[in-house]
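K.L.:
Structure, please.
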Amino acid sequence: MSIKEKLELRKKIKSRKPNYFREDHHKKKAVDKNSWRGPRGRHSKMRHGFQGHRATLEVGYGSPMEVRGLHSSGLLPVVVCNIADMAALDKSKQAAIVSARVGTKKKVGLVNKAKELGINIINVKDADAFLKKVEGQLKKKKEKKEKSTKDKAAKKKEKEKKAEEKAKKEAAESPEDAKKKGTKELEKVLTKREQ
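P.N.:
As a prediction, the model looks like this:
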C-alpha cells in the first residue's frame, strides 16, 4: 500500500471517528470540552455505555503507522524559526510551518528562501500573494510615518513662529503698558482675584 493510499485510508477512518467529549462538559464551565478524561463514576451512564449518552474512547480509529503525524500532502510538518532551519529541510519529505513567533519582516525572508529552495510552506497558501500583501502594508506604514514626521515639523515651525511674534509684540509694548501690566499682576497676587 502506497503512502497516498494510506493517507486516503486515514481520511476515511477519521471521517467515521466520533468526537470524544469529556463527561458533563456542558454542565460545568471549568471542565474543558476537548480534554478527554475517562468517566469513573459508579453510576455513570457514559461509563456503562447507555444509549443516548456520549461515546467513550475506543480503539480502531488510529492512522496507519507510516502516515501518522504527516500532513495531508504526505509531508512531515516542521516548525521553522529562521533561515538556517529552512535550509536544513528535505523538500521531498518535509514541509515548513513558519512559527507564529516570527515577525513579518523575518517571515518575508523565510518565504523568499522557501521559494528559492522549492520548499512547501503549510501555513502560507500563496507565497506571491502573501509577499505582495506585505509589501503593500509596509509601503502604507512608511507613507504614514513620513506624513506624521512632516506634520510634526510643520507644527514645530508654527509654534516657533507664534513664539517669535509674541516676543516681538512684547518688545514693541510701550513702557506705560508694561507698567500697567505689572501693576495688574501685582494686584492679582495680592488680592488673589481673577479677571
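K.L.:
Only C-alpha atoms from now on, for both contacts and neighbour counts.
P.N.:
Noted.
K.L.:
can you give me the helices for this protein?
P.N.:
For the chain, helices defined by DSSP state H occupy the ranges 3-16, 45-48, 83-87, 104-117, 127-172, 175-191.
K.L.:
list the helices and strands the fifth one packs on?
P.N.:
Judged by 3 or more CA pairs under 8 Å, 6 or more residues apart in numbering; DSSP states H and E, helix 127-172 is in contact with helix 104-117.
K.L.:
Tell me what angle the helix it packs on forms with helix 127-172.
P.N.:
Our comparison of helix 104-117 with helix 127-172, counting by axes from the mean of the first three to the mean of the last three CA atoms, to 10 degrees, yields an angle of 150 degrees.
K.L.:
returning to what we had before: of all the helices of the chain, which one is nearest L70?
P.N.:
Closest approach to L70 among the helices of the chain (CA to CA): helix 3-16, 8.7 Å.
K.L.:
Could you also give me the structure for this second sequence? I'd like to compare it with the first:
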Amino acid sequence: MSTEESKPTEQEAQQQPSGEQVQAETQAQSAQQSQQTTEQAVAKPEAKPEVKEVKLPRPRVSLSGKLRQLLRLRLLMERREPRWMRMDEWRYLRVAHGEHWRRPRGNDNKIRLEIKGYPKRVKVGYGKPRLTRNLHPSGFKLVIVHRPEDVDKVDPAREAIVIGRTVGLRKRVEIVRRAIERGVRVINVTKDVIEELRRAQ
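P.N.:
I've put the predicted structure just below:
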C-alpha cells in the first residue's frame, strides 16, 4: 500500500470530531446534569417541622405617676452606685470569689476610715426610695413559688412569680403551665421549660 492510500480522505477527516468539539460536548452534558439536579432540589424542598411558639403572659401593672417616677429614679441611682468591695478583695482570691460585702471593723481599716484611693463605704444615703423596695423594674411585687398550688395565691394584677432555684424541671413546667392559665407573669422562665411546653403541645 502506498502512503497516499493510508491517509484519510477529506470526508473522513470532517466526520471525525476534533478534541475541542469533544471537550465542548462534555461540558454541555455536565452543565445539563447539574441543571437537572438543581431543578430537582428546588422542586422538592425539605419539609421542616413546624415549631409552635409558647406565648407567656406579660401583663402590666397600673402604676401611679409617683411610683413610676420613683422607679426611674431608682434606676438612675443604681447606675451611679459604686461597686461595693470588701477589704483586700483585690489581693486575695478567697475573699473576692463569691463573697458579699462585709462591714469593715478593724481599727486601721482604710475603707472604714474612708481614706482616699480605697473603695467607697456603704452608707444610708445610697438607699433607694422606700416605695420601690422589693419591686421588679416592671413594677410587680415578686413572690417566690415552689409548688404549682402556690400560683393560685398570687394576684396577677400586682404580683409576679419567681420559681425557686431548688425546683426541678418537671415541677417548673407545671408551675409555668398554671401561670399561663391564670395569666400570671413568670420572671425566670428557662429555655428547658419552653422546650418541654412545645413538646407537650
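K.L.:
Quick check: TM-score for this pair?
P.N.:
After superposition, the two chains reach a TM-score (TM-score structural alignment, normalised by the length of the first structure) of 0.60; 136 aligned residues with a CA RMSD of 2.6 Å.
K.L.:
For A55 of the first structure, find the nearest of the helices of the first structure.
P.N.:
Smallest distance to A55 of the first structure across the helices of the first structure (CA to CA): 7.0 Å, for helix 45-48.
K.L.:
buried ones in that closest one?
P.N.:
Buried residues in helix 45-48 of the first structure, counting neighbours by 16 or more other CA atoms under 10 Å, are found at 46-47.
K.L.:
circling back: quick one: closest of the helices of the first structure to L76 of the first structure.
P.N.:
With CA to CA as the criterion, L76 of the first structure lies closest to helix 3-16 of the helices of the first structure, at 12.2 Å.
K.L.:
Quick one: the helices of the first structure as TSV, columns for distance to P77 of the first structure too.
P.N.:
Shown next, in TSV, are the helices of the first structure (distance: least, CA to CA, whole Å):
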stretch	distance to P77 of the first structure
helix 3-16	15
helix 45-48	36
helix 83-87	12
helix 104-117	14
helix 127-172	17
helix 175-191	77
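K.L.:
Any idea how many residues pack against R199 of the second structure?
P.N.:
Neighbours of R199 of the second structure under the rule other CA atoms under 10 Å: 9.
K.L.:
Check A179 of the second structure too.
P.N.:
Here the count is done by other CA under 10 Å, and A179 of the second structure has 23 residues near it.
K.L.:
What sits closest to it if chain neighbours are left out?
P.N.:
Distances taken as CA to CA, 6 or more residues apart in numbering put V151 closest to A179 of the second structure, at 6.5 Å, once the chain neighbours are dropped.
K.L.:
Next up, the contacts around the one you found.
P.N.:
V151 of the second structure makes contacts with 145, 161, 175, 178-179, 184, as judged by CA atoms under 8 Å, 6 or more residues apart in numbering.
K.L.:
Onto which residues of the first structure does the top helix by length along the second structure map?
P.N.:
With residue count as the measure and DSSP H as the assignment, the second structure has helix 19-43 as its longest helix. Following TM-score structural alignment, helix 19-43 of the second structure has no partner segment in the first structure.
K.L.:
Which strands and helices lie in contact with that helix?
P.N.:
With contacts taken as 3+ CA pairs under 8 Å, 6+ apart, helix 19-43 of the second structure sits against no other helix or strand.
K.L.:
That helix: how far from the chain's middle?
P.N.:
Relative to its chain's centre, helix 19-43 of the second structure lies at 46 Å (CA atoms, centre = their mean, to the nearest Å).
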